[in-house]
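1. Prediction below, plus the sequence it came from.
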Amino acid sequence: FRRTYAETLNSSPVVLEDAISDASPDIIVTPSDYSTQLTITDADRETVYEGSVTGFRSYLFAENGTFDAKLVVTASDSAAEDSSSVTGTETWQFRFTVGIKPSVTLCTPTVQQGSVAAVRVGSTMSQTEPTLTGPLESTGFVRAANGWICYLPIPWNAETGNTELTVTADGYTETLTLSVRAASYSYKDYSAKSQLMSPYIGADDAPDAVRKLLTTDSGEIQWAVGGFVQPFLDSFDTPLLYGMTEYVGRSYSERSTNYGYGGRTSTNVVIKPKKSKDSMIVPASGHVLLAEDLGGSYGYTVVIDHGAGLRSIFYGLTALDVEAGDDVKQGQLLGTSGRTVVAELRIGTVPINPLLVWRGQCDGLKYY
């Protein structure tokens, strides 16, 4: 009673309605002792897989798209359980779409002014960099563990409330809602301009030698090992804090309500070490982009690239222990301070609060 099956092959593949959302889907043929031959071609008719169904279990699709499959199943005499089993081959042809959406996560749903938000995107099938649009500046996504990450610096005066961010990856778009909360800033009042903090280096006062480095391509994330520490081993004072506003000549009523015009707000930290010419250390590993005397109120200046657009800037040193081009490690001797040091942290061109980062209070930079 044994029969051999013969078929007339239809060249039009069956189209599967549901997209495949797994990079490594399985095809199951029963009984398992049937032999199989599977061939999968992409939209350009290039063969992306050829082999058995068992071997296909370890195959990973490298990109989204439409694919054609040809599956030939063979039942031979050795596979027949009894003399009445059917032997021969049968062929299936089907077309399917691989549409794998990468994961998109807002790591920091709520963040304060002066800090950093982080958005993570899982591995993309196309291996192309995701994009992010919204009202906040960023340096874009960089490679991270199992995907991509983007750091968003939150300016000291960022508008509070909900902000929408749009992430596009592998053709998929997702909208995220970031909540920005107000930070608590202090202020100082003076009766004369001579009392203002000096040196003062505002956000727009960076010298050309530093400014041109803020938009250059940045390297890989360097602070993933060890994070950040304060640049002084000894304690220090901070006569001018990030976000602190200095006023001259405000009236009593203006001071009592903290209202007035003409104040200047610091976007960095002025540090006064306990002893002049104190030793400074590298706060986090990175690559030295600049180490030279820029003269005037800048003095000896160091710029360290920590990767992902994040850079440390120090003004006012009196001696340097690093050179441009050096790869430095956290805790390495950086140089000698002057009477005061102006310390900045920027992501791209946007200054953030150095104290939050040095003290481990900036959650966004804990994702990498």
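-> Alright, I've got the coordinates.
2. C-alpha only now, for contacts and for neighbours.
-> Fine.
3. Please enumerate the strands of the stretch 101-250 of the chain.
-> Taking DSSP state E, counting those that start in this stretch, the strands of the stretch 101-250 of the chain run over residues 104-106, 110-112, 116-122, 131-133, 141-144, 147-153, 161-169, 172-181, 187-190, 236-240, 245-248.
4. name the element Glu254 belongs to?
-> Taking DSSP states H and E as the criterion, Glu254 maps to helix 252-256.
5. Can you name every helix or strand that that helix contacts?
-> Under the contact definition 3 or more C-alpha pairs under 8 Å, 6 or more residues apart in numbering; DSSP states H and E, helix 252-256 sits against no other helix or strand.
6. if we can go back for a sec, among the strands of the stretch 101-250 of the chain, which comes closest to His287?
-> strand 141-144 (16.8 Å; C-alpha to C-alpha).
7. From the chain's centroid, how far away is that closest one?
-> How far strand 141-144 lies from its chain's middle: 5 Å, per C-alpha atoms, centre = their mean, to the nearest Å.
8. residues in contact with that strand?
-> Glu129, Pro130, Thr131, Trp148, Ile149, Cys150, Tyr151, Glu220, Ile221, Ala308, Tyr368 (C-alpha atoms under 8 Å, 6 or more residues apart in numbering).
9. so who does the third one touch?
-> Residues touching Thr131, when contacts are defined by C-alpha under 8 Å, 6+ apart, comprise Gly140, Phe141, Val167, Thr168, Ala169.
10. ok, now with 10 Å
-> Thr131 makes contacts with Val121, Gly140, Phe141, Cys150, Thr166, Val167, Thr168, Ala169, Asp170, Thr173, as judged by C-alpha atoms under 10 Å, 6 or more residues apart in numbering.
11. this is the other structure I want to compare:
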Amino acid sequence: MLNYLKCAFTLCCIFVCLPLSAKLITITEKQYQSGGYLVVQAAPYSMVEFLDTSYTLDAKGYLSIGLSREVSGNKRISITSPSGEVERKTLRITPRKYKVQRVNGVPTSRVTPPAEVVKRIQAEAKKVRDVRAKIGDYDYWRTDVFQWPVQGRITGVYGSERFYNGKAGSPHWGIDIAAPKGESVYAPAGGKIVLAEEDLYYSGGTIILDHGAGVFSTFLHLSSVDVKVGQFVKKGEHIAAVGSTGRSTGPHLDWRMNIRDVRVDAALWIKE
């Protein structure tokens, strides 16, 4: 009888202590605006549905999601735990107004490429896409506090409408930071070098740094690429030098960030 009462008391405590409706999802970081991002924390390997895309949290229970330039308004996010519990939230994404920037003095061949380089451009674009399709299992993206890769005057911002020699181009996806040619470029956070090219047609000297979980930094127009593919670098480590290679009219660093295939605003990752 005594054992029965002990068992009953234990069961009672379990039911009293457990919440009736446990919170499945926590958004630990958020930039609820076009070009922003959110960091989701929940049970490892939970499934998330957002903007018609399915994601799986990593083994530590984290997930990064990018918000594209065009995303705004009320958007629904849902999470399903490994045990089948479901939670839904509505996120309010603030729209942004983007600047118009006119860039003149660009060589004609970099605005309207000649037919003989089209295949080269397509091959380079595929190489970049393939690199970003691989998700690295690293935690730098959430353990390091991002810093500016170079100091200088901001001459171009994320999302702006670009006109090259008067001709409309794609939106600008990075932050342009004016600096002298040869100025050191430093890793804004740790990660693995997954692309290191001396001369891509549009971006010239180019590096892609994988911070893990689909979070990538890309550095364009470099005069010197001082790392190799497969190399791990720490936050603040020298990786390259500022230049004006590719489609550029003067020395500067174009720093871009992606979360998987979504282009996000790198400036929103700076907390220092």
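-> Cool, got the structure. Remember, it's a predicted structure, so these values are computed and weren't measured experimentally.
12. TM-score of the superposed pair?
-> The TM-score (TM-score structural alignment, normalised by the length of the second structure) is 0.76; 244 aligned residues with a C-alpha RMSD of 3.5 Å.
13. Including distance to Leu355 of the first structure and neighbour count, could the contacts of Thr131 of the first structure go into a markdown table?
-> A markdown table is the format used below for the contacts of Thr131 of the first structure (distance: C-alpha to C-alpha, whole Å; neighbours: other C-alpha atoms under 10 Å):
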| residue | distance to Leu355 of the first structure | neighbour count |
| --- | --- | --- |
| Val121 | 28 | 24 |
| Gly140 | 24 | 18 |
| Phe141 | 25 | 22 |
| Cys150 | 21 | 26 |
| Thr166 | 30 | 13 |
| Val167 | 30 | 20 |
| Thr168 | 33 | 17 |
| Ala169 | 34 | 23 |
| Asp170 | 37 | 20 |
| Thr173 | 35 | 14 |
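14. For Val15 of the first structure, state which of these is nearest.
-> For the contacts of Thr131 of the first structure, the nearest to Val15 of the first structure is Asp170 (22.6 Å; C-alpha to C-alpha).
15. pretty sure that closest one contacts Val98?
-> No. Asp170 of the first structure lies out of contact with Val98 (C-alpha atoms under 10 Å); the separation is 11.7 Å.
16. Next secondary structure after the helix holding Glu254 of the first structure?
-> strand 264-265.
17. tell me the average deviation of that following strand from the second structure after fitting.
-> After superposition onto the second structure, strand 264-265 of the first structure sits on average 2.6 Å from its aligned residues (mean C-alpha distance after the TM-score superposition for the first structure).
18. mind listing what's buried in stretch 257-265 of the second structure?
-> Residues Met257, Asn258, Ile259, Arg260, Val262, Arg263, Val264, Asp265 are the ones in stretch 257-265 of the second structure that count as buried (16 or more other C-alpha atoms under 10 Å).
19. Same check on stretch 34-50 of the second structure?
-> 34-48.
20. how long is that stretch end to end?
-> Using C-alpha to C-alpha, to the nearest Å, the end-to-end distance of stretch 34-50 of the second structure comes to 15 Å.
21. what's the answer for stretch 207-217 of the first structure, then?
-> Its first and final residues considered, stretch 207-217 of the first structure spans 19 Å by C-alpha to C-alpha.
22. Now do that stretch: which range of the second structure does it align onto?
-> Across the second structure, the stretch matching stretch 207-217 of the first structure (TM-score structural alignment) is residues 125-135.
23. ok, and what's touching the matching stretch?
-> Outside stretch 125-135 of the second structure, the residues that touch it by C-alpha under 10 Å, 6+ apart are 119-121, 123-124, 194-195, 200-202, 208-216, 218, 258-261.
24. Select the longest strand from the first structure.
-> strand 333-347 (DSSP state E).
25. Output the contacting helices and strands for that strand.
-> Here strand 333-347 of the first structure touches strand 147-153, strand 236-240, strand 269-273, strand 279-281, strand 300-307, strand 310-320, strand 350-352, helix 354-358, going by 3 or more C-alpha pairs under 10 Å, 6 or more residues apart in numbering; DSSP states H and E.
26. how far is the third one from where the chain is centred?
-> Centroid separation between strand 269-273 of the first structure and its chain, computed with C-alpha atoms, centre = their mean, is 29 Å.
27. With the fifth one instead?
-> In terms of C-alpha atoms, centre = their mean, the centre of strand 300-307 of the first structure is found 19 Å from the chain centre.
28. could you say what helices and strands that strand packs with?
-> Applying 3+ C-alpha pairs under 10 Å, 6+ apart, one finds that strand 300-307 of the first structure contacts helix 208-211, strand 286-293, strand 310-320, strand 327-328, strand 333-347.
29. picking up where we left off before, turn the strands of the stretch 101-250 of the first structure into a markdown table, columns for distance to Pro283 of the first structure.
-> Formatted as a markdown table, the strands of the stretch 101-250 of the first structure follow (distance: least, C-alpha to C-alpha, whole Å):
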| stretch | distance to Pro283 of the first structure |
| --- | --- |
| strand 104-106 | 27 |
| strand 110-112 | 22 |
| strand 116-122 | 17 |
| strand 131-133 | 29 |
| strand 141-144 | 21 |
| strand 147-153 | 19 |
| strand 161-169 | 31 |
| strand 172-181 | 27 |
| strand 187-190 | 27 |
| strand 236-240 | 15 |
| strand 245-248 | 26 |
